[in-house]
Structures are given as C-alpha cells and as structure tokens.
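**Q** The following block contains a protein sequence and its predicted model.
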Amino acid sequence: MSVRRSTRHSIKECVEVSDDDIENYCINTPRRRTSSNMLKKASMSEHRTPVSNKKRQTKDYENEQTQSLDVSPPKQPKFTKSPESLFSPSRLIERLSIEDEDEEESEEYKNIAVVEAPKAINKYHNASKVLSSGETNILPGREKEFAELEQFLNQHIENETSGSLYVSGQPGTGKTACISKLLKCEKFSQKLNKVYINCTSISTVASIYKKIKTELKIKSAGKTEKESLAAIEKYLKSNHKQILLVLDEIDQLCNSKQSVLYTIFEWPSKTHHKIILIGIANSLDLVDRLLVRLNAKCNLRPKLMNFSSYSKQQIIDIFKSRLEEANVIDIFPPATIQLLAGKVASISGDIRRALDIGRRVIEMADRDGKTDINIKDLDLANATPNENESSKKIIPDDNKEKNKPVQVRQVASVLNNVYGTSQTLNNDSDYNFPLQQKILLCSLLLMLRKCKNKDITVGRLHDVYRRVCAKRNIQSVDQAEFASLCSLVDTRGIIRLIAKKEPRLSKITLQWDQTEVTDALKDKQLIATILDDDSCLGGR
C-alpha cells in the first residue's frame, strides 16, 4: 500500500468524511495561498532585489495578492457629486453670466414681468362658489331663532335637566343651518355628548335605535331592534354625560301606531336620563296631529318653535353677506338682487331656491360673456391688418369681460324657467308644462284633497297616475320613467322628493300652494275632470 493510499485511509477513518470531500481538499489546498506566506516571500525578495526594482515588485505583489485571495472586494465609499459637477459647461457659463449682470437691471426685469402677466381673477367662479356653500357662520335674519335655541340649551345644561324641543318650518327656512351652527359651539362640545341623525338615511323606522346606539358608542351584543332599544335605555339610566340628540326630518319615523316617536319623546320625561331632544320637521302640526298622547301630560309635551319663511329683505341681506364675503358684490347690482329676492319671497321664501337661482344667473352671465368674447375674436380675424392693429387698442381686457355684472333680463329669464307660472315676467314666453307632468301634478292634487292618508309615496302616486291615464286613453310611463319624471318636477321646486333606497318608497310632498299649482298648469278643464274623478284613487 502506498503512502498516499494509507494517508487517505487514515484521514477517512479519523474524520469520517466522504471520498469526494477528501479529493476536493487535496486538489484545492495546494493552489490556495495564505497572506502570511506571501508576506514572507515579499520580505525575502526585498533583501535580494535592488531598490530600483522595488516599486515594480511591490506592484506585482499587490496584483498577485488581489488575484490569489478569494474574498469579496472592500466596500467603496460613496462619491457624492458637488452641485457644480451636475451642470454642463454651457450651463455653468450661463450661471456665471447671470451672476455678472447688474442687480438693478435684474430687479427691473422682475418688476416688468409681474406687471405684464397679472393673475386673472374670474369673479363669476367666486360668486358661484360662495352661493353654493351650504353652511355658513353668518345667518342674517335668524338671529332671534338662534338666540332662542341657545337659551334653551343653556337652561337645561345649567340645571342638568332633560327637555325636548320640536322645530318646524318650510324647507329652506334655516332650521338645520341654525342647529348645525349651534352644534359647532365649543362651549356645548365640552358639556354635551352631541348626536345628529338625519332620519332619511335609515332604511326602516325601527332601525333608528341601531343608529342611535352606534352614535352613542354603546357596546352590546344584541343586534336586533328590541335589543338595541334595551341597550339605549340601560345606558340612559347609568351615570353618563348629558346627551344632545338631534333628529332631522323626524317625520320619517311615523308609522301606523307612532310607537317609535312616542318612545323617543318619552325619554326626556324619565328621571336620571339627562337627555335633550330636538326634533326637526316641516309640518307645523305634527305633534298635535300625530302625537296626541303627548298633549295629555305636560311633562311629555315638547316645546314648539317655528321658523317662518324668509322675507324679501332677509333674502337680500343673505345675498349681500355672501357676496361681500367673497368680495364679488359688484357682480350682482342692487336691482337684480331685489328682483330675485322679491320673486322667491312671494312664492316660497326658500333661501336654498334663491341661492340656486343666483348660481344659474351667474352661469348664464358667464356663458354670455364668453360668447361676446368669441364674436369679437372672430371680427378681429376677419378684419384687415390696419383695422386689426387699431382694434386691439380699443377692446378691453378679458378680465373686464369676465367680471361684467349680471343684467336684469338674465335674472328674469332664469326666474321664468324655474317657476314658469302665469305670473311670468316675460310676456313673450309661452312656456307650458308637458302633458305627463300635468297629469302627475293633477294626480298628486287629487290624492291630497280626497285621500285620508297624506303620506304619499312614488308607488302610490304612480298607481293613481296609471288609472288617470287609462281613463283618458293616454299612454302611461313605467315605474322607472315615472321616478325620473318626479325628479324633473322636483328640480322646479314644485314638489319635494325624499329619496329612499327603493325608488317606489320615496316620499313626495307638495311645496307650492294648490292654487298656485292650478294657475301654473293653465288647463282648468283637465284639472277639473281629474279632481272630480274619485274612482282613480282605487281603495284609497
């Protein structure tokens, strides 16, 4: 047995490794040099080599060491370019030339640039924006009502007592705006646990309990309506912060027995509940008509507060305050505001409708201004070169065209399109209601006059509408088209459509007076025949 073979057997017996590992070890080990052997070789050669060849040998040694060592190269330091190196030579020359210029001359150029390119201000856009804002801290014409609400809350907070208040008024009279401003007061935020719920957002009447429980952050395992009511009443009996519960559109909670409304209005009458209830609705007689049992006991009857419609002067003050806030009061001359406010105050006194008409007037004035500018540009393009040069000096700036005040004819045109009544301001206007809208409104008047149940939905109205059309051999529209038809009438402000998840359950209320609707329809024969036909109501 040779020496190599015996060595391999001895290694294999002692270390107990595989043949492949031993073979790789024997092959690779002689080729690998350590840094210590190379240093020794370099030091020995240094004594035998002349000084002139020392640099060359050192360089060869460094190359050999780099190739022989099986390690990763060291991490190189990051090299950050100086800001000057990021520019090209031409760019550097430009920078030098700018810095060498006269400082006074550069300041003069800056001032000239500012004067030559002023920022254009479109006052039409600002006026439309300020007239579309729903909430504002300034409420002209509602100072008395706001002070009364504030006094009501302060009284119950100081005495730590419960109470209830019912706020009524037609749409657009500032009910929700006043209470929203009251909820933002910091002094009430510290003392009250405020909860605001719009009842039109709930799917069913009894689901209001789940909504109140969620807003009060009451933790309970029950998910049903009865369990939610039990959790609320248990919370009210415990030691808690005084609660301010505001229920907007509370008439949406009406049902056959009014059990939900009775339950909610009874909470403030119970001891140790510490809750202040404010209900908001349009009907003035909701408490007297639907909640008769509350009148039997004095401690259950809520305090009543009514918001009257806005007068002409109040609408004028609201317009002026909003336009002055945006510094665009010159857009609406006094004559145009008086015309708009007088028309809206005589019909409904709805400030939301007045603001909507103001935005439409702004849009019309903006379109008319752009049309005038385009016509002038077209005339300039067709003019001769000499005429073109002279006309450029005469035409005013575009900003002046955009800021041109609205005119009385524009306000009158929008009012006629919105209302379209017999009291139109333009005698040449022959606007008439479409036949389908006439039948819809006549069917609504029939239900309001002859039906005992005044709670009218889109589904009930569509049933009566189909019977009216069938008796007169008029083709009726289906449910989906009828819902769109109701939306069109709603945009005119004649009716109010309270949308629900299912369109058939959406509620409809008449915003105009019935006599005003009959005058607007201008078809007394059709109205008389429909209103006298009780058979179209079916089972009522």
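**A** Done, it's in. Keep in mind that what you see is a predicted model, and the values were worked out from it rather than measured.

**Q** going forward, measure contacts between C-alpha atoms and count neighbours the same way
**A** OK.

**Q** Tell me where the stretch 101-250 of the chain has strands.
**A** Ranges of strands in the stretch 101-250 of the chain, per DSSP state E, counting those that start in this stretch, are 163-169, 193-198, 243-248.

**Q** Then the stretch 351-500 of the chain?
**A** Ranges of strands within the stretch 351-500 of the chain are 495-498, based on DSSP E, counting those that start in this stretch.

**Q** Scan the protein for its longest helix.
**A** helix 351-382 (DSSP state H).

**Q** Go through the strands of the stretch 101-250 of the chain and name the closest to Ala341.
**A** Ala341 lies closest, by Cα to Cα, to one member of these: strand 163-169, at 19.1 Å.

**Q** Identify all contacting residues around that closest one.
**A** Here strand 163-169 makes contact (Cα atoms under 8 Å, 6 or more residues apart in numbering) with 156, 175, 265, 268-269, 275-284, 301-309.

**Q** Report the distance from the helix or strand where Ile27 lies to the chain centre.
**A** Using DSSP states H and E, Ile27 sits within helix 19-28. Its chain's average C-alpha position is 77 Å from that of helix 19-28, according to Cα atoms, centre = their mean, to the nearest Å.

**Q** Could you identify the helix or strand that succeeds it?
**A** Next along the chain after helix 19-28, taking DSSP H and E as the criterion, comes helix 35-48.

**Q** Tell me how many other residues crowd Ser10.
**A** Using other Cα atoms under 10 Å, Ser10 is surrounded by 12 other residues.

**Q** what about it, which helix or strand?
**A** Element membership of Ser10 [criterion: DSSP H and E] is helix 3-15.

**Q** Identify each buried residue in that helix, please.
**A** Buried residues in helix 3-15, counting neighbours by 16 or more other Cα atoms under 10 Å, are absent.

**Q** Also stretch 55-67?
**A** For stretch 55-67, the neighbour count (16+ other Cα under 10 Å) marks Gln57, Tyr61, Gln65 as buried.

**Q** who touches it?
**A** Contacts to stretch 55-67, defined as Cα under 8 Å, 6+ apart, come from residues Ser35, Met38, Ala42.

**Q** and those residues, which are buried?
**A** Buried members of the contacts of stretch 55-67, counted by 16+ other Cα under 10 Å: none.

**Q** Going by distance to Arg409, which of those wins?
**A** Using Cα to Cα, those come closest to Arg409 at Ser35, 100.2 Å.

**Q** this is the other structure I want to compare:
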Amino acid sequence: MAPINSEENTKRQLSKIPHDLSDDELADAEPSWQWIYNSTPTTERSDGTQSDRKRRKVTGDRIVGARIGQFECRIGDTVMLKADGSNEAWIALICEFVEDDGEGEKAANFMWFSSEKEIRSRDKKRSDYYPNELYISPSWDINPLASINGKAKIMSQDGFLAKYPQGKVPRNDPDFGRGSVAATPTSRRSQATPGSRVKRSASKRLEFTPLATRKLSPSQVESSPFQIARSRLHVSSVPASLPCREGEFSLVYSHLEAAISDGTGKTATVREVVSRLEEAVGSDELDDFIFVEINGMKITDPHQSYTLLWEALKGERASPAQALDHLEREFSNPSPRRIPCVVLMDELDQLVTKNQAVMYNFFNWPTLRHSRLIVLAVANTMDLPERTLSNKISSRLGLTRITFPGYNHEQLMKIIQSRLEGVPGNIVDPDAIQFASRKVAAVSGDARRALDICRRAVELAEADAPSDPATPSKRDSQTQPKGSGRVTIATIKKAINEATTNPIQQHLRSLPLMSKLVMAALLLRIRRTGLAETTFGDTLDEIHRACLRAPAALPGVAAVLNNGLKGTQMGSQRPMTRPGHIHTAALELVAAGLINLEAQRAERSSKLRLSIADDEVKMALRDDGDLKALGIGV
C-alpha cells in the first residue's frame, strides 16, 4: 500500500467515499451502544453497567467489540464514518475501543484510509491510482461510536477484479459504495501525448523585430556600496536572522512547535518562526502543517476572514456565509485530516465587530475536539482582551502572552549594523547610526522608520559622492565641488528633516488650533483604547478633559475651547445656536482627507478614525507650542 508522503508541505483536500445515507445500517438501531468483551458469548449482551465494569476489573476482560441493535463491529473491522452534510463517508480501521473519550461517550481509536486526492508525489497529484483504490495511512484518531455509519469492505486488487470483472461495482449491488481496492500500483499510467501539427496563422507576418526583454544583472544592481546599502536597508529586505528578538523568537517557536506536534493540544517574528518550522517539516523533524495569515488591514470586512481560512484548508472559494457553515462542520465532525492549521491574525483590533462574532469563532474553534486549529493573535496593545473583548472571548484566549516592546537605541543600532555588514567602503559613520537610533527610539522605537531614515541618508550621500565619468575633464573637476560620499550626522539630520517635513506633516503643522485639538484628541483616544476606530463623542470628551487641565495662565483658551464645544450665540437679537467650532474643524479635516467620519456628520455617535498613519500625527504635533501650552502631549 502506498504510504503518505511525509515531506508534503502543501494544502491537501480531504477525500471521501461516495455513500448513500439512505442505506445506513444503523438507521433503525437502538440508541445506545453495548460493549462486547473477550469472554462474552455472541448471544450475550453487555450494557456497560457498573457491575460489568467491576467484573472487568476482577476478571481482566478486554473490550473486543461493540454492538448496537443487530449491528456489530470488532477490532480489525473496517467501518464507514459519517461525513456530515453530504452523501459521503470516511473509511477507517478499528484499532481499539475506548470506554470514555473524555466527553462521556463510548469511542474507538480509528486508523484512517486515504484516497489518491490526499496522496501526492513531489507536491503533485498522483496519476498512478486505480479506481476505488485506498491507501492506508499512519494517522489515528479517537471518535465516538455514534459516528459509525456501517461496515466497509477492503479487498485486494485481485479479489476485487475476481468479484467485479468490469472493475466497477454495479449500482444495484448491495456492496455499492462499500467496496474499495487496497493495492499498490507497480507502474504509472501512461500519459497521452497530443498530436503535433503546424499551427497556421491567418494573420500577416510581423514586419518588425520586437525588442528582447531587458534584464538587469546583479553586477548592475549592486555595482556600488551605496546601492548595496540601500537594498539592505530597505524595509522589505529579509535578513538572515532577526536581531534583538531572540527571546521572543524562542518563546513563539517553542509554543508553536508544541502545538503543531501530534498529541499536544509580532508579525516578523512569527513569520520567521513559521519559516523555520517549515524547514523542520522539510527535513522530517516536525509534522506537516498549513499556515495562513489574515491581516485585518488588508480585508474590507472582518467576515472575509472565513473565506481566507476555508480557501487555505480546501483551496475552494466561498462567500463568508458559506465558508462559515463549512468551517463549523469541518471543525465539529471527525475526519482523517491530521494536518494542523496555524492561523496568524495580524492587526487583531481591526477584526473587532459589533457583536464580536468573528473573534469568538476564531478563538472558539481551537477548543473543539476535531479542529486541529492553532490561532496566533497579534495586536498593538497588550491589554486588548481586557479593554475590548467580552468575557466569553477573553476566556477562550490562551494563557500565553508575549510582549514585544519598542526597540531602544542600542537595539536599533544593532539592527542597522547587521543590515550593513559586508557593505564595502565603510560609507556609514557609527556616530550617524547612533544618532539615527536615538532619534527614532525617543519617538516610537519603530525599526522600520529607522531603516527608512538610514536608507534616505545613503541616497543623499550617494548623490553628494563624486562621480567617475568615462572622460575626465579638468574643467569639471575645478568647477564642481566634491562631496565626501559618507553618511554622517549631518546627513542623518537632513534625512530626518525630509521625513518630518513631508506634505502631510506640513499641512498638520499649519492647521488651526481647533483642528490640531481634534487630531491630538483622536490620537490620544486611539492610544487609550487600543482601537483604530472610536466615536466623535469620545473625541469630544478627550478635548473636554484637556480644557479642564488647561493652565491657569491661559484663562481665555479654556473659554474658547468651551465655546467651541458647546456652540456660541449668533447675537443677542437672534438667539439661534450654530454648530460648534470643533464640529466645523472635524468636517474640514474630513474634507482634507485626514480623518474618516461616518456619513460626514459630526454627531456624537458617528464613527471616527484616522486616514493617515499615527506616526505622521505624532511627528507633526509633538513639538507644537499651542498643544504644549494646553498641557497636551502626543
């Protein structure tokens, strides 16, 4: 029999055996199963009472079979297990019986048979299988006896052909849907080759010669130290290892390895861990697994995560509602699927819905018996479960939490230096690396921003470096000043000024006070809750708290803010109230594309979120004198 390829590292679709559920042997059987012991006569019944269990302890009787009504199965029998929702069934071999499966049900340990859909040769579908052929697999699973749907017949190829010379089981035969061949083919099926002929074209021949595709050689791409440094300092460049995350890496690796192994129940680090685990699978050091990444920022609706997970498991596209229904059946019913699925839920705060059904399902499925699902959630706030999630979801979260603090300047220096290792010419000064690291660590500790600043500094140094023309000229050398061609502290300062003086930040600095207050309050609210979305009323509350904290030296500012919040009178003769200045400022920010406001109406219940990155607001308003005078720090 053909063994399962242990090096398979691709998604495998489950295969089932066609079976008419109307021909169920257990359809009219009694509702309870009864054990058969090795000393129990065929006509004697055992109902599993306490006296039988005591007799079993005393006499040492072993369970060798089970009976329900007229149906009887024993160890070594091949049976069909129900596949819920379809006229198909799984085929398995009974290895042993279990008196209690942990849920109070009588169960058995089954060894599964697989069809050609599950067996692949070098990551390709097998083409050397016979009709009705099954492959015995080294996969075992404990399932309740209630899932048994009848007996199946497994026979050799010779026996199958002797009984059915046509190679097919007639539909009127009682064994239709129950008989399968268990044999290993000796040769592959010959592949048909289509006939070759000259393809005639009715169109006119081309009267010009198309240009060949231009390709850049590695020597042209990395022909100078500046180009090498720029490519290695790019955020998308994948380093050989992740420095300054060794502790977090080992924690994630150990927990994932324990979860993937059979019998046991921040984004770059998780991806690196998964790649290392896939290498271990390729070298037969770890069981195979499926990895799927769901990013809350890349999907328009949180319910689309159901579609992504179902496509990763089966390779089939489905609507979110259909995928949810399929996933519920997949994780709730027994099946021979032994490949665990690791789901990385990045930007978890973006997947929070009103009733939190999406997150509840994803954290509830791993607790089901047949799910074999492992969920890793990545969020920007450590206490997101306590802040946002309900108790029914928080109780289903695992006890393992790994904190990823922001990088300090020493770690940022190590990261940048590791990227620049091997770059010839020593074009970056160590003091420049330290200066850039300290500047970024004081703001956010984001390694991506530090790499972007250093990369831009290398570009500036490359532009200032003296060129080497093919035909040197004394006149050019006398008129054009030569640059140093090195990244210094002055180069880093210039790069930081460019990064902090982009058009968005320039516009943010030129905003009036009310608009700055809205942006600062929205940023503070996002940090307080850990969610990217809030309401306009909560933002007004943040501004009101800022008014209460206004220094006594600025009595007029607090009054202006209160007038902006509550609205002012349009004169004593016409006592009509107009919208407050804060509302007007919010609508102006929406028109500028800086924030998103639900229905573009400044009401307390309207949803509000930033349209730009948080760091842009922080870099633009952190040194704002008006906000500092009010005691507001971003």
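**A** It's in. Model, not experiment: these values are computed from the prediction.

**Q** circling back to that earlier point, and the helix holding Ser10 of structure 1, which stretch of structure 2?
**A** Under TM-score structural alignment, helix 3-15 of structure 1 has no counterpart anywhere in structure 2.

**Q** export the buried residues of stretch 55-67 of structure 1 to TSV and tack on distance to Lys110 of structure 1?
**A** Conversion of the buried residues of stretch 55-67 of structure 1 to TSV gives the following (distance: Cα to Cα, whole Å):
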residue	distance to Lys110 of structure 1
Gln57	66
Tyr61	65
Gln65	64
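
**Q** in the stretch 201-350 of structure 2, which spans are helices?
**A** 218-221, 225-232, 246-260, 267-282, 304-314, 320-332 (DSSP state H, counting those that start in this stretch).

**Q** Would you reformat the ones you listed as a markdown table and include mean neighbour count?
**A** What follows is the helices of the stretch 201-350 of structure 2, written out as a markdown table (neighbours: other Cα atoms under 10 Å):
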| stretch | mean neighbour count |
| --- | --- |
| helix 218-221 | 9 |
| helix 225-232 | 20 |
| helix 246-260 | 16 |
| helix 267-282 | 17 |
| helix 304-314 | 20 |
| helix 320-332 | 16 |
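
**Q** Identify whichever of those helices lies nearest to Ile416 of structure 2.
**A** Closest approach to Ile416 of structure 2 among these is made by helix 225-232 (9.3 Å; Cα to Cα).

**Q** Output the contacting helices and strands for that closest one.
**A** helix 447-464 (3 or more Cα pairs under 8 Å, 6 or more residues apart in numbering; DSSP states H and E).

**Q** quick one: buried residues of the helix it packs on?
**A** Buried positions in helix 447-464 of structure 2, judged by neighbour count with 16+ other Cα under 10 Å: 447, 449-462.

**Q** now swap in stretch 434-450 of structure 1 and tell me
**A** By neighbour count with 16+ other Cα under 10 Å, stretch 434-450 of structure 1 contains the buried residues 436-448.

**Q** Figure out how far it is from the centre of its chain.
**A** So, by Cα atoms, centre = their mean, the centroid of stretch 434-450 of structure 1 is 34 Å from its chain's centroid.

**Q** Over to stretch 506-522 of structure 2?
**A** Counting by Cα atoms, centre = their mean, stretch 506-522 of structure 2 comes out at 35 Å from the chain centroid.

**Q** First-to-last residue distance for that stretch?
**A** Stretch 506-522 of structure 2 has an end-to-end distance of 19 Å (criterion: Cα to Cα, to the nearest Å).

**Q** what does that stretch rub up against?
**A** For stretch 506-522 of structure 2, using Cα under 8 Å, 6+ apart, the contacting residues are 539-540, 542-543, 561, 581-582, 585-586, 589, 609-610, 617, 620-621, 624, 626-627, 632, 634.

**Q** Equivalent analysis for stretch 251-259 of structure 2, please.
**A** Here stretch 251-259 of structure 2 has contacts from Thr264, Gly265, Thr269, Val270, Val273, Leu277, Leu286, Ile374, Ile402, using Cα under 8 Å, 6+ apart.

**Q** which among those residues gets closest to Arg329 of structure 2?
**A** Among these, and counting by Cα to Cα, the member closest to Arg329 of structure 2 is Ile374, at 17.2 Å.

**Q** Now which residue in structure 1 aligns to that closest one?
**A** In structure 1, Ile374 of structure 2 lands on Ile276 (TM-score structural alignment).

**Q** and the gap between its match and Asn306 of structure 1?
**A** Remark: distance between Ile276 of structure 1 and Asn306 of structure 1 (Cα to Cα) = 18 Å.

**Q** More neighbours: the two, which one.
**A** Ile276 (24 against 18).

**Q** so what's that one up against?
**A** Contacts here follow Cα under 8 Å, 6+ apart; on that basis Ile276 of structure 1 touches His156, Ser162, Gly163, Ser164, Gln242, Ile243, Leu244, Leu245, Pro268.

**Q** Shared with structure 2, which of the residues you listed?
**A** Of the contacts of Ile276 of structure 1, the ones still in contact in structure 2 (both residues aligned by TM-score structural alignment, their matches' Cα atoms under 8 Å) are His156, Gln242, Ile243, Leu244, Leu245, Pro268.

**Q** Please tabulate these in TSV, including the columns distance to Asp377 of structure 1.
**A** Converted to TSV, these look like this (distance: Cα to Cα, whole Å):
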residue	distance to Asp377 of structure 1
His156	67
Gln242	66
Ile243	64
Leu244	61
Leu245	60
Pro268	69
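
**Q** Let me see the contact set for the residue nearest to the spatial centre of structure 2.
**A** Compute the mean C-alpha point of structure 2, and by Cα atoms, centre = their mean the closest residue is Glu293, 2.1 Å away. Going by Cα under 8 Å, 6+ apart, Glu293 of structure 2 touches Val343, Leu344, Met345, Asp346.

**Q** Need the counterpart of Gln411 of structure 2 in structure 1.
**A** Using TM-score structural alignment, the partner of Gln411 of structure 2 in structure 1 is Gln314.
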